[in-house]
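[1] Got a predicted structure plus its sequence, pasted below:
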Amino acid sequence: MAEANPIQEGFLCPICHKDLRSPKKLINHFQDLHSEEQDILKSIKDFYGKAKKKILKLDDQDLETFKNEITLENLYLECSEPQPPGCSTSHTDFFKSIRRERLEHQTAETNKLVIRLDKLLRLDNTDRKQQEQILVAWLDGTTVNRCPSCAATFNIARRQHHCRLCGSIMCNDCSVFLSFERAQSIVVPVQNLGITNKEGTRGRENDNFRICSHCSDMLEQRRIVQAEQMMQPIITQLYAHLQKLKSQVDSLVELYQKMYASLTSGESTFQLQDAQSLKASIGTKAETIDTISKKICSLPILEPNPKVEMLQNSIRRATSNYIKDYLLTLPPLPSIKELAAIKENRLLRVSKEDNEQNVNTVKIKRVTVTTGWSPSSLENSVQSDTESDPLMEQINIVRNYITQARSAQRFEEVVALEENLRMLKKAYRQNQLAKTEETKENNYQLQ
């Protein structure tokens, strides 16, 4: 029976049981061939419509309900108030106190080890073991049967060894050998290693100190901290040099503006050659600053980090703006003809004023140097023909000081020295006039 009536599946016609493969073909087939059974057709359409709604699982009423729920939810989220924070307790002070205690304890223990290591470095090779036992008290080996680090039993094959820094006992596998050079680098700062006495360390490069792993870890931490403090990244070194040059250029620019104002006003305090030399020096330093900023911008980045790249570009941009807005905008110096015309106009203006002054005593201003520069001493620089006149001797000395200050580009000192030179020359002329008048009076009396 089962073989005579096989089970069929698909879009079957309820009348002829033909498989139409799709719902549309089934409806068309039923309308064309079985149109007399309208009730059956209606039932099929109703069944198909319910199946379609069940598959979609969403009708128009459900869509409206869903839209209303979404709108209400949005309104609820917008109108919700922030939730007040709960109770909180700050443990920062407690954490800092514990950290401070541990750091102080670790620092004190490390300093003890460094002091003992410094004393070990000073020991002679003669009777060294006895000196090490005097420096650090060794533990009694009879009371220790096992290695404290690995818990291995001491026997003939596994001997006891003592740490030269703390005196504790350990086996050979748990001990660490500290080389003489590494010990010296820990005790002495890195920059002073080349200044140490090489004769005292000659022949001891192969010496080693047996220490425990605990002391080795503490000394290694100290060495790492020392290296981090003394070794700076290349970008830090370049930036420090850049800032140093900027500070020097700022002082030079300030002096240049002072010299420019003095020259353009017709004063004879500064000379045009000195101002030109100063401007050339500013240009040279500006080129150096620009080169360093380019070098910082082109430094390779070991790990991809956008902040490092942004920092390098910012340094380059700031340096370019500094040169463009501060150094390239310096006013140009007047030419020799323009300077002569300015001085002539000043003389004409001053001649109209009454500036006659009678100076009986000449006070020579003392040159005080506050920038770390002083002229070299003049020994045997004054010729013997001027020793008879102290003022002439002093004039020659000041002239030599002016030459030294100008070669060192200390133009502020040049101004003070030239003022002293003018006062000395004025005093010398007054003395010469007095001597001439005295000679005339003596000759008149003799006649």
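    Thanks, I have it. All values reported here derive from a predicted model rather than from experimental measurement.
[2] okay, CA-based contacts and neighbour counts for the rest of this
    Noted.
[3] For this protein, which helix extends over the most residues?
    When the chain is parsed with DSSP state H, its longest helix is helix 411-446.
[4] got the buried residues for it?
    Buried residues in helix 411-446, counted by 16 or more other Cα atoms under 10 Å: 411-421, 423-425, 427-428.
[5] Point me to the helix or strand that includes the spatially most central residue of the chain.
    With distances taken as Cα atoms, centre = their mean, Thr236 lies nearest the centre of the chain, 4.0 Å away. Assigned by DSSP states H and E, Thr236 falls within helix 234-264.
[6] which residue ranges form the helices in the stretch 201-350 of the chain?
    213-230, 234-264, 272-297, 306-322, 336-351 (DSSP state H, counting those that start in this stretch).
[7] Comparison target below:
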Amino acid sequence: MWAGSSPPLPGTGRGGTSSSGEIREGFLCPLCLKDLHSVQQLQSHYEEAHSGEDDGHMVGQIKTLFGRAKKKLLKKGEAERSDAESLDYICSGGVDTSKWEAQDLGATRNLRSEFQRWRAARIDHYVIEINKLLIRLEKLTAFDRASTDPAKRKALERSVVTWVNDRDVPCCPDCGATFTITLRRHHCRLCGSIMCKRCNQFLAVSFAQKLTSAVRASVTAGGSPCAADQTAGSGESARRLSVASVSSLLEEKEDDRIMSCQHCRGILEQRERRLEEKDSSPVIAQLYEKLRSCIGKVEQLAPEYLKMAESLNAGESTYRLEDASNLRVDLMKLYERIDLLSKRIGTLGLTENPQPHPKTLQLQRMIRLSATHFLQ
């Protein structure tokens, strides 16, 4: 198909126009400029009408046309690559990564010991903070808060930790509000810091007693307060006692709550989560325990069944056929339960978004494979 932008042809002026200045478009014959309306008609017309003519000039015109088209496409491609390179240059923060050269691996240094040192210091700091808060909680819940006079209760609370001087804190450290006659200062009973009424938090006494009882149980067992993760929380409710709704806060009396800052409350809630995680094992661990229990029963009953089967097949009367049949039914039920448990373990979390860690999925597949081999 040739358009008005085609190279000059016989009978046309410069720019693909005819001698009359008219621009023609369509399936035009390159020699006689006849419009054939389709590719098939154009091919048939050229073979019938111009097959014997010298088409050297035509070949030259086609080469010229293709050359111009090629140059135009090359220029367009270069422009697109230039735009893409400039975009990459901008997006990569001013670094043209396409011009980087491959570099050999240089010297390496193991930072494991340094990491362990910094991690140990961080853990020690966390343990010290937790121990201080737990000891102060123990003191704050050691007396009957409901029957104690408010003035005496406040004096006992001030004896637990030194309170920050009011004159040293003109603004709330959390929200930045300036303290006035109407916006009073409130002290955290655990660290002594100051906050405004909008930023103060309250801890239920039941929540404090839950944490301190874990400490007492650990100390009685001969461990440290931080070892309470292994013994605390048995028989306790799994719900979060520290996070109360507005209605429950309104129902509680002031004597049943301990004022705290957001920082201390966050540390204690994290401690509670760790206790609950110790008490509640993951689903995969529960299923695996059941799986191991079934496998242990099979390993205990299978030799007895084989012994019965060999004796009965030999024609001996030591065992009864009914007992062997019942034992076989029990084994078949255990096999089915092992298969079901291993299948459930293998499909845990596959429908969730996001899915579990690849190592967790690999562990589940290996458990399923091990159970399959055992059944075989």
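    Nice, I can see it. Every value quoted in this text rests on a predicted model; they were computed, and no experiment measured them.
[8] before we move on, the earlier item: between the buried residues of helix 411-446 of the first structure, which is nearest Ile342 of the first structure?
    Of all the buried residues of helix 411-446 of the first structure, Val415 has the smallest distance to Ile342 of the first structure: 19.7 Å, by Cα to Cα.
[9] Tell me which residue of the second structure matches up with that closest one.
    Counting by TM-score structural alignment, Val415 of the first structure lines up with no residue in the second structure.
[10] do you know how far Val415 of the first structure is from Gln432 of the first structure?
    26 Å (Cα to Cα, to the nearest Å).
[11] swap in Leu178 of the first structure?
    Leu178 of the first structure is 82 Å from Gln432 of the first structure, by Cα to Cα.
[12] Counting neighbours, what do you get for Val187 of the first structure?
    Counted with other Cα atoms under 10 Å, residues neighbouring Val187 of the first structure total 21.
[13] Just send the helices of the stretch 201-350 of the first structure back as CSV, with distance to Arg122 of the first structure too.
    Shown next, in CSV, are the helices of the stretch 201-350 of the first structure (distance: least, Cα to Cα, whole Å):
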stretch, distance to Arg122 of the first structure
helix 213-230, 18
helix 234-264, 35
helix 272-297, 44
helix 306-322, 46
helix 336-351, 70
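[14] now, of those, which is deepest in the fold?
    helix 272-297 (a mean of 17; mean count of other Cα atoms under 10 Å).
[15] counting contacts, what elements does it pack onto?
    Counting contacts by 3 or more Cα pairs under 8 Å, 6 or more residues apart in numbering; DSSP states H and E, helix 272-297 of the first structure packs against helix 234-264, helix 306-322.
[16] 6 Å instead?
    Contacts defined by 3 or more Cα pairs under 6 Å, 6 or more residues apart in numbering; DSSP states H and E place helix 272-297 of the first structure against helix 306-322.
[17] what's in contact with the helix it packs on?
    Contact with helix 306-322 of the first structure is made by Ser293, Cys297, as judged by Cα atoms under 6 Å, 6 or more residues apart in numbering.
[18] Same question for stretch 181-196 of the second structure.
    Counting by Cα under 6 Å, 6+ apart, Thr162, Trp163, Val164, Cys172, Met259, Ser260, Cys261 sit against stretch 181-196 of the second structure.
[19] what range in the first structure matches that stretch?
    Mapping stretch 181-196 of the second structure onto the first structure (TM-score structural alignment) gives residues 156-171.
[20] same question, stretch 267-282 of the second structure
    Counting by TM-score structural alignment, stretch 267-282 of the second structure corresponds to 218-233 in the first structure.
[21] Please apply the same query to stretch 86-95 of the second structure.
    Counting by TM-score structural alignment, stretch 86-95 of the second structure falls onto no part of the first structure.
[22] Give me the distance between Lys152 of the second structure and Asp144 of the second structure.
    Distance, Lys152 of the second structure to Asp144 of the second structure, by Cα to Cα: 11 Å.
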